[in-house]
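S.K.: Dropping a prediction and its sequence here:
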Amino acid sequence: MVTTERKLILLDFEKPLAELESRIVQIRELADENDVDVSGEIRHLESRAVQLRQEIFSNLSPLQRLQVARHPRRPGTLDYIQAISDEWMELHGDRGGFDDPAMVAGVARFAGRPVVMLGQQKGHDTKDNITRNFGMASPGGYRKALRLMEHADRFGMPILTFIDTPAAWPGLDAEAFGQGEAIAFNLREMFKFEVPIICTVIGEGGSGGALGIGVGDRLLMFEHSVYSVAPPEACAAILWRDAAKAPQAANALKITSTDLKSLGIIDEILPEPIGGAHADPLSAAETLKTCLIKHLDELSRLTIQQRHDLRYQKFRAIGVFTEL
């Protein structure tokens, strides 16, 4: 699904665009070599390239959006934290003997106020992904996150979480050390915290691994991110015993930001640069920062009880349906 050309990582549906951009480069080089003015044709092709990019990324299928969400160059938690915070100090360990690199957490200064920021961290290459366990946190990772969130609640610091994981780590060791209990405990405690909590799906939000840091007053989501009860491949394998039916599963799961906004599960969709957040990470970070400041200001004007009621009602409403 992903190919490498000219040291760029391309998704399958981006190949027509890559071919057009390659043609523009070739024409420009030939024109320079032969001292020929083809500026008019180049402008026309560049305009067509912009139009084609807009057409491609405005009509992505759910499975294609999943590919964008999983793009190796897509900005991760640490990328956004470093881009939007004035100061950042990462803290390690769950105080129980573990420090999970798949979950990063720390204290920061954001828009002039102290906050706690945390989230799953994937790698940008194979070696880094192995180190970070592909963003799939262990029980120690969720306990580390909880330790930092308790610190935030104790000292009145808002909590900003960034969700980017296919799921919690499903290995035998994770189960032996209480993966389900760790996530369930986080869910319960996050409902109790008195400080504002804003959760943002920045890439792939999958299963209980996403929910383990996903209980908040606001749930934001980047345009090409996905948020689901299970990855489409896993869903297809369970329902049809055939992972090749992942496109069918992706459509049924309603994993896209537009679907989830219409269902009332997320509160706001953050627009991405044309081509995805990885095409212009700084622009994506600026969009995220502006939106977080807006929601923090709104939540800070509410009382603790109002935030508790808002959080409770938000999650009670998920899954409500009407029979015709």
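M.R.: Sure, I can see it.

S.K.: From now on I want contacts and neighbour counts done on CA atoms only, so please keep to that.
M.R.: OK.

S.K.: wait, Asp86 sits on Arg109?
M.R.: Yes. Contact status for Asp86 versus Arg109: in contact at 5.3 Å, counting by C-alpha atoms under 8 Å.

S.K.: More neighbours: those two, which one.
M.R.: Legend: neighbour count by other C-alpha atoms under 10 Å for Asp86 and Arg109, higher for Arg109 (17 against 14).

S.K.: Put this next to the first one:
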Amino acid sequence: MTQYLDFEKPLAEIEGKAEELRAMARDNEGMDVEKEAKALDRKAADLLKQLYGSLSPWRKTLVARHPERPHCRDYIEALFGEFTPLAGDRNFADDHAVMGGLARLDGRPVMVIGHEKGNDTKSRIAHNFGMARPEGYRKAIRLMKLADRFDLPVVTLVDTPGAYPGKGAEERGQSEAIARSTEACLDLKVPLISVVIGEGGSGGAVAFATADRVAMLEHSIYSVISPEGCASILWKDPSKTQEAAAALRLTAQNLHELGVCDRIVQEPLGGAHRAPDATIRAVGEAIKELLASFDGVAPEKIMSGRRQKYLDLGKKGLAA
């Protein structure tokens, strides 16, 4: 059963009525409701197009957080063959908020790393809602260095509200681990492709997304802080969340204009959660095309180009 967001309530009513009619017809042989149900379907399709044709930054944030969006595990299972998970940071523990390992993308060996949020209460708790601890970032560093050693391109799938802010994480060097992971991204001599598939929250996302090419799903977000956190700091008023979302310029479209996002991957009408298979295929095609653009490029050129990309960030926004 589809979970509807607050702004989708009118849509939920129309689609619910259509389903009720069809359920009545199934229970009562001879009842013909298809004409009325199809009329409701058309009305719902028009409303869906209207709602998603002009989403505000805050509504895009809600869509990016939709619990039914495909998560990291879904992408890995659908796109990457022969996936061999690698666990642990060889120092403290294995962080289940970060999954990664060796795999093949259309037969091409790669290292894939991503944040996993989970898809139900039990798995969300197990994966800490995609909020990595220091050992998660240190695991990512280990896998990136392994990929570099064996000349394997790295693909990262970003979907996190941010790094876990708990006491234990801070005691074990959360900020240092994030910085080291960002440094590891910059030091890679192999191509690094990152896709923001949901939320790209703060340094927890940057640690995976300091990439040669950053792609974002159409309704994903990428920001230094959440709209709620921004509203509480700047306005000290939680009711200012929508204004904060707009001020942060966190949408894929905003970030493409600023040069932070290199490619926007279109989502099916109504968001990735309405057609996850089509979304996953589109992301897979984008990753393959972006990886192919680095075929034959020398390692030193890859590394220097990535560093220059981030040194140049901000120039485009200032010129605008």
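M.R.: Noted; the coordinates are in hand. Everything quoted here is computed from the prediction, not taken from an experiment.

S.K.: what's the mean distance for whichever strand in structure 2 runs longest versus structure 1?
M.R.: Counting residues, the longest strand found in structure 2 (DSSP state E) is strand 192-201. After superposition onto structure 1, strand 192-201 of structure 2 lies on average 0.4 Å away from the residues it aligns with, using mean C-alpha distance after the TM-score superposition for structure 1.

S.K.: Give me the range in structure 1 that that strand lines up against.
M.R.: The aligned range for strand 192-201 of structure 2 in structure 1 is 197-206, by TM-score structural alignment.

S.K.: what helices or strands is the longest strand of structure 2 leaning on?
M.R.: helix 57-64, strand 154-160, helix 202-209, strand 213-217, strand 221-223, helix 276-292 (3 or more C-alpha pairs under 8 Å, 6 or more residues apart in numbering; DSSP states H and E).

S.K.: buried set for whatever helix or strand comes next after the shortest one?
M.R.: Downstream of strand 221-223 of structure 2, the first helix or strand assigned by DSSP states H and E is helix 227-234. For helix 227-234 of structure 2, the buried set under the neighbour-count rule, 16 or more other C-alpha atoms under 10 Å, comprises 227-232.

S.K.: got those as a markdown table, with distance to His96 of structure 2 columns?
M.R.: Formatted as a markdown table, the buried residues of helix 227-234 of structure 2 follow (distance: C-alpha to C-alpha, whole Å):
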| residue | distance to His96 of structure 2 |
| --- | --- |
| Pro227 | 26 |
| Glu228 | 26 |
| Gly229 | 25 |
| Cys230 | 28 |
| Ala231 | 30 |
| Ser232 | 29 |
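
S.K.: between these, which is closest to Tyr137 of structure 2?
M.R.: Gly229 (22.6 Å; C-alpha to C-alpha).

S.K.: so how far is Lys236 of structure 2 from the closest one?
M.R.: Gly229 of structure 2 sits 9 Å away from Lys236 of structure 2, going by C-alpha to C-alpha, to the nearest Å.

S.K.: The counterpart of Leu288 of structure 1 in structure 2: neighbouring residues, count only.
M.R.: Under the alignment (TM-score structural alignment), Leu288 of structure 1 maps onto Val283 of structure 2. Val283 of structure 2 is flanked by 24 other residues according to other C-alpha under 10 Å.

S.K.: which residues touch the nearest residue to Val283 of structure 2 once chain neighbours are set aside?
M.R.: Sequence neighbours aside, Val265 is the residue nearest to Val283 of structure 2 in space, at 6.6 Å (criterion: C-alpha to C-alpha, 6 or more residues apart in numbering). Val265 of structure 2 makes contacts with 215-218, 282-283, 286, as judged by C-alpha atoms under 8 Å, 6 or more residues apart in numbering.

S.K.: farthest pair in those?
M.R.: Applying C-alpha to C-alpha across the contacts of Val265 of structure 2, the maximum distance is between Glu218 and Ala286, 12.6 Å.

S.K.: Pick out whichever of these two has more residues nearby.
M.R.: Counting neighbours by other C-alpha under 10 Å for Glu218 of structure 2 and for Ala286 shows that Glu218 has the greater number, 22 against 19.

S.K.: In contact with the more buried one, which residues are there?
M.R.: For Glu218 of structure 2, the contacting residues are 252-253, 264-267, taking C-alpha under 8 Å, 6+ apart as the criterion.

S.K.: same check, this time on Asp32 of structure 2
M.R.: Asp32 of structure 2 touches Ala25, counting by C-alpha under 8 Å, 6+ apart.

S.K.: OK, contacts around the counterpart of Met216 of structure 2 in structure 1?
M.R.: When the two structures are superposed using TM-score structural alignment, Met216 of structure 2 falls opposite Met221 in structure 1. By C-alpha under 8 Å, 6+ apart, the contact set of Met221 of structure 1 is 200-202, 257, 266, 268-270.

S.K.: Mind putting those into TSV with distance to Leu172 of structure 1?
M.R.: As requested, the contacts of Met221 of structure 1 are arranged in TSV below (distance: C-alpha to C-alpha, whole Å):
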residue	distance to Leu172 of structure 1
Thr200	29
Val201	27
Ile202	28
Ser257	33
Ile266	32
Glu268	37
Ile269	36
Leu270	37
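
S.K.: Can you tell me which of the residues you listed is nearest Arg154 of structure 1?
M.R.: Relative to Arg154 of structure 1, the closest of the contacts of Met221 of structure 1 is Thr200; by C-alpha to C-alpha it sits at 22.4 Å.
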